[in-house]
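Novice: The following comprises the amino acid sequence and a computationally predicted model.
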Amino acid sequence: MSLEDLTIDIGLMSLLLLIGILIRAKVRMIQKLFIPASFIAGLLGLTFGPNGFGLLPFSNFIGDYPTILIAVVFAAIPLGAAKINWKEKFGRVRNMWLYSMTITLLMWPAGIVATYLFIGHIWDLPPGFGFALGAGFVGGHGTAAAVGEIFSAQGWQEITDIGYTAATVGLLAAVLGGLIIIKRNTRRKQTNFISDFQDLPSDLRTGLIRKEDRESAGHDTVSSNNVDPLFFHVAIIGAVVVVSYFLQQMLNANFPELSFPLLSLAFIIGLIAQFFLRKSKANYYVDKRTINRVGGTATDLIVVFGITSIDLAIVSEYMIPLIVLFIFGVIWAYLILHFVAVRVFHQDWFENGIFGFGWSTGTVAMGVALLRIVDPDSKSTTLDDYALGYIGMVPVEVAIITFGPVLIISGFSFPFMLSLLLIWVLLIVFASKMGWLVSKDKIEERN
């Protein structure tokens, strides 16, 4: 790969994203569906790129970017995290953690369950086929790339394209399904902060924020006459990713029979880096909002590159079982919202639940988009609770991404699936015994 390839790829993606932003700002139908610019840009890249009409001169490496970019996202998670007084926050955060764990432990094995029980009996499918649902829906394009990296090392390259397709369909399901659910529950008076779906601020529809509503993207923590504050934060994440990359190379060289996802190592190295930053008091100069902006940029690029690099020939080969798998996945995600969220959250259950639906089918960004529709003034504590609860959930997700493919390849897909479901059952029983769940009377009142 040459510097020219990198320049052209990033330049074309930037152009497509700008076109996506313009389309979102001007086309009313797109505004009504709240389709993000990254999704629009990805579809344009798929249509006019090498897997479509071939008009855009992308390099042959467009499918490799998400693997690196998802490492950026996971490296950013622990960096700059504030020290938490868990005694004050636990009573509220525990239920968001419980819901996040529910989505993780139920959505990841869902595709394997569906394939094992009925899809696999109709079509002859590879053993990791159902795992693409969790990778695409819960994980997104970057996680699909990471999971595909492991399966590809074992000779099944198609899983990456299937995972990208699942992530793309998941984004669409998050948008369309989320809007249908919101409209229905708004009519049933189950939303706390909006009474009419039409009474939404214009910035939610156009994607452009008015001057009086704008917020700071972050704080300068170092002087610009020394180094630009934005680059300072990019450099911290870049250092974590490059250390993770060399660690991955070393591990692969010493243990060639195993695969070590870069995102998993980036999260671990990020935790270690944050520990030393805090010990040395250097974390005072790390602005979490700026770190999140860098991770958010990587997420947008992941979506664009992921959709653009989908091989339509591979997708068409598995078209019918994929449709069945995706329909099952959307229904499964809705059932989690409908039956679990109402029982887990003591306040703002629908706002918390629709956020979970968004990120369990699309991405966290889509969860935020759906949340902003039902909570436009950010009166709920959903995002704060999720940010804290995610700290306790992400190690489980990293473990699933790291070891799940290995277990499936080794023929242990059923025990793997069963263990995740069993952990969830034990967790719910524990939560019930501890009095974390909502009472039956309150559930009936909500329904």
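Specialist: Received the coordinates, thanks.

Novice: okay, CA-based contacts and neighbour counts for the rest of this
Specialist: Fine.

Novice: Assign residue 59 to helix, strand or coil.
Specialist: Three-state secondary structure (criterion: DSSP: H, G, I helix; E, B strand; the rest coil) places residue 59 in coil.

Novice: what about the nearest residue in space to it that is not next to it in sequence, distance to residue 307?
Specialist: Closest residue to residue 59 apart from its sequence neighbours, by Cα to Cα, 6 or more residues apart in numbering: residue 5 at 5.7 Å. With distances taken as Cα to Cα, to the nearest Å, residue 5 is found 19 Å from residue 307.

Novice: again with residue 437
Specialist: Counting by Cα to Cα, the separation of residue 437 from residue 307 is 39 Å.

Novice: Between those two, which is the more surrounded one?
Specialist: Higher neighbour count among residue 437 and residue 307: residue 307, with 29 against 20, using other Cα atoms under 10 Å.

Novice: Could you pull up the contacting residues of that one?
Specialist: 39, 42, 43, 45, 46, 141, 164, 165, 168 (Cα atoms under 8 Å, 6 or more residues apart in numbering).

Novice: could I get those residues as TSV with neighbour count, secondary structure and distance to residue 85?
Specialist: TSV is the format used below for the contacts of residue 307 (neighbours: other Cα atoms under 10 Å; DSSP: H, G, I helix; E, B strand; the rest coil; distance: Cα to Cα, whole Å):
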residue	neighbour count	secondary structure	distance to residue 85
39	22	helix	38
42	28	helix	41
43	23	helix	44
45	29	helix	45
46	24	helix	46
141	37	helix	34
164	34	helix	39
165	28	helix	41
168	26	helix	38
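
Novice: Reformat those into TSV and put distance to residue 259 next to each item.
Specialist: Formatted as TSV, the entries for these read as follows, by distance: Cα to Cα, whole Å:
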residue	distance to residue 259
39	30
42	29
43	31
45	30
46	29
141	19
164	20
165	23
168	25
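
Novice: re the thing from before, so how far is residue 12 from the residue nearest to residue 59?
Specialist: For residue 5, the distance to residue 12 (Cα to Cα) stands at 11 Å.

Novice: ditto for residue 75
Specialist: 26 Å.

Novice: When these two are compared, which one has more neighbours?
Specialist: For residue 75 versus residue 12, the count of surrounding residues by other Cα under 10 Å is larger for residue 75: 30 against 18.

Novice: Now do the contacts for the more buried one.
Specialist: 237, 240, 241, 263, 266, 267, 268, 269, 270.

Novice: so residue 396 is in which element?
Specialist: Under the criterion of DSSP states H and E, residue 396 resides in helix 382-409.

Novice: putting a second one here so we can go through both:
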Amino acid sequence: MSAEMVGFSILLIGILLLIGKWIRVSFSVFQKYFLPSSIIAGFMGLLLGPEVLGALVSFFTEGSTTPVSNGLFPEEVLESWSTFPSLLISVIFASLFLGKKIPNLKDIWLLAGPQVSFGQSVAWGQYVFGLLLALIVLAPFFGINPMAGALIEIGFEGGHGTSAGLAGTFQELGFSEGADLAIGLATVGVVSGVVCGIILINWGVKKDKATILDNPNDLPENKLRGITEPEDRPIAGKMTTEPESIEPLALHMAIIGVAILIGKVLLEGLIYIESVTWGAWTDTEIMSFLPLFPLAMIGGVLLQLLLDRYDKYKLVNRKMILRIQGFALDFLIVSALATLSLTVIGNNLVPFLLLAATGIAWNTIAFVFLAPRMIPDYWFERGIGDYGQSMGMTAAGLMLIRIADSKDKSKALEAFGYKQLMFEPIVGGGLFTAASLPLISQFGIIPVLIFCTILMLIWIGIGLFYFGKK
């Protein structure tokens, strides 16, 4: 893959975003459902790619080769796009805490604790209901490996990156088809997360569950179109350095790069410690499956702590960081949606549909019934981010928060970020996500089911009887 093709891939995403914005401005149906331009652009990329347009052309031409047999995009472009999400998610998480003062652990727990309890309840519930489904239905009636019980959490909560990263583990444990099923579930999770999330936001507005977002019928026309009135346009970011010394945007991108680098060093350190300790003793690997972005977030926290202490010039501006974060999020959404794989669902269709339906049902029921009883303030705005994340993509959670509370009046984005410190290292692509397959393979499905059930009930209890009473 050449550097020229990578640059061309970025240009194509920009063009798709422009077309997506034009569609959002021109058609009220997209305004009514608050659909971001990046989502529209991503689905356009998917429709014009090999999974839809290319498949249709091949079907009607009976396999004959035509210029659009693989869609409108060259293979090198699709290959570039497929690498963007795992890179850009680190940019998003590395910037979550940069430019703001890090509060103490007590304040973090008070702010993010309700979402930690809700997010953990949903994640462990995905294991519980997935393992029950595998134990009662999938294994006895379809002959599916019991490790399929972990696929809901791996595909939905973990997402495409985790699913692809665990392909070697699936292969080594004798369940090679599990990787394809996990990626397929991640695909369904992302699509259903966006669609169901938008539906839930509109339901929340109509039923007065959403505190901040106004009824679409009451919003000005330009607000629905996603255009800020000239007199209301805020400052995008402050220039903290003189451009002749260093461009402020370049400085802030470099700061984010340092945070990611710290995260990479932490990850490699954990992998090395594992390789010379319990990994060498037990011949197991866990840390190598840990994604970079939660460590990049920790890198951002450590870097901000240093900046709080030693940066007397206050060079990092929070609004400038947010612009970079928003840029990365838009490009991530487009590239992730445009490269969704729709062809992996054909095999094991019934088990796949059962897993997908179980995951969607549990996530939605948990949001509607548990979130308002576990999150005392702004439950809708805060819970919707966890819902989006639980459906397969952390970026989807961030996007739904942006729609429900674009100005972060509820502190949902801040709490969502702090929650990751007590969430991502364990589930959602963390340690237990990586360890779940070897654990099921080694100890069987019932011990793991009991363990996950106990943890789910503990977190539900904390949410309902501790935070819910506040």
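Specialist: Received it, and whenever you're ready, just let me know what you need. Computed from a predicted model, the values in this text were never measured in an experiment.

Novice: re earlier: quickly list what's touching both of residue 5 and residue 12 of structure 1.
Specialist: Here residue 5 of structure 1 and residue 12 have residue 58 as joint contacts, going by Cα under 8 Å, 6+ apart.

Novice: Nearest to the middle of structure 1, which residue? Look it up for me.
Specialist: Central residue check for structure 1 by Cα atoms, centre = their mean: the C-alpha nearest the mean position is that of residue 363, 3.6 Å away.

Novice: Does that residue touch residue 142 like I think?
Specialist: No. Using Cα atoms under 8 Å, residue 363 of structure 1 makes no contact with residue 142, being 10.3 Å away.

Novice: Just give me the neighbour total for residue 380 of structure 2.
Specialist: The number of residues packed around residue 380 of structure 2, counting by other Cα under 10 Å, is 28.

Novice: same deal with residue 161 of structure 1?
Specialist: Using other Cα under 10 Å, residue 161 of structure 1 is surrounded by 25 other residues.

Novice: Kindly report the same for residue 343 of structure 1.
Specialist: Residue 343 of structure 1 sits with 20 neighbouring residues when counted by other Cα under 10 Å.

Novice: again with residue 219 of structure 1
Specialist: Residue 219 of structure 1, neighbours per other Cα under 10 Å, totals 14.

Novice: any idea what it aligns with in structure 2?
Specialist: Aligned by TM-score structural alignment, residue 219 of structure 1 pairs with residue 238 of structure 2.

Novice: which residues sit in contact with the residue nearest to that match when sequence neighbours are not counted?
Specialist: Among residues not flanking residue 238 of structure 2 along the chain, residue 317 sits closest, at 6.3 Å (Cα to Cα, 6+ apart). Residue 317 of structure 2 makes contact with 99, 237, 238, 239, 240, 252, according to Cα under 8 Å, 6+ apart.

Novice: so what corresponds to residue 317 of structure 2 in structure 1?
Specialist: Using TM-score structural alignment, the partner of residue 317 of structure 2 in structure 1 is residue 287.

Novice: of all the contacts of residue 317 of structure 2, which comes closest to residue 420 of structure 2?
Specialist: Minimum distance to residue 420 of structure 2 across the contacts of residue 317 of structure 2 is 17.8 Å, recorded for residue 99 (Cα to Cα).

Novice: Would you quantify the distance from the closest residue to residue 383 of structure 1 other than its chain neighbours to residue 273 of structure 1?
Specialist: Distances taken as Cα to Cα, 6+ apart put residue 368 closest to residue 383 of structure 1, at 7.8 Å, once the chain neighbours are dropped. Separation of residue 368 of structure 1 from residue 273 of structure 1 (Cα to Cα): 28 Å.

Novice: Who has more neighbours out of the two?
Specialist: The neighbour comparison of residue 368 of structure 1 against residue 273 (other Cα under 10 Å) goes to residue 273, with 21 against 18.

Novice: Enumerate every residue touching the more buried one.
Specialist: 79, 240.

Novice: What residue in structure 2 is paired with it?
Specialist: Correspondence of residue 273 of structure 1 to structure 2, assessed by TM-score structural alignment: residue 303.

Novice: quick one: that match from residue 311 of structure 2, how far?
Specialist: Distance, residue 303 of structure 2 to residue 311 of structure 2, using Cα to Cα: 11 Å.

Novice: Which of the contacts of residue 307 of structure 1 are retained in structure 2?
Specialist: Among these, the contacts conserved in structure 2 (both residues aligned by TM-score structural alignment, their matches' Cα atoms under 8 Å) are 39, 42, 43, 45, 46.

Novice: so how many other residues sit close to the counterpart of residue 368 of structure 2 in structure 1?
Specialist: Aligning on TM-score structural alignment places residue 368 of structure 2 opposite residue 338 in structure 1. Counted with other Cα under 10 Å, the neighbours of residue 338 of structure 1 add up to 17.

Novice: Residue 239 of structure 1 now?
Specialist: Residue 239 of structure 1, neighbours per other Cα under 10 Å, totals 17.

Novice: Work out for me the element it sits within.
Specialist: helix 229-254.

Novice: Figure out how far that helix is from the centre of its chain.
Specialist: 21 Å (Cα atoms, centre = their mean, to the nearest Å).

Novice: ok, now stretch 349-362 of structure 1?
Specialist: Its chain's C-alpha centre and that of stretch 349-362 of structure 1 lie 12 Å apart, by Cα atoms, centre = their mean.

Novice: which one is the counterpart of residue 93 of structure 2 in structure 1 nearest to, not counting chain neighbours?
Specialist: Counting by TM-score structural alignment, residue 93 of structure 2 lines up with residue 74 in structure 1. Computed as Cα to Cα, 6+ apart, the closest residue to residue 74 of structure 1 that is not its neighbour in sequence is residue 267, at 5.1 Å.
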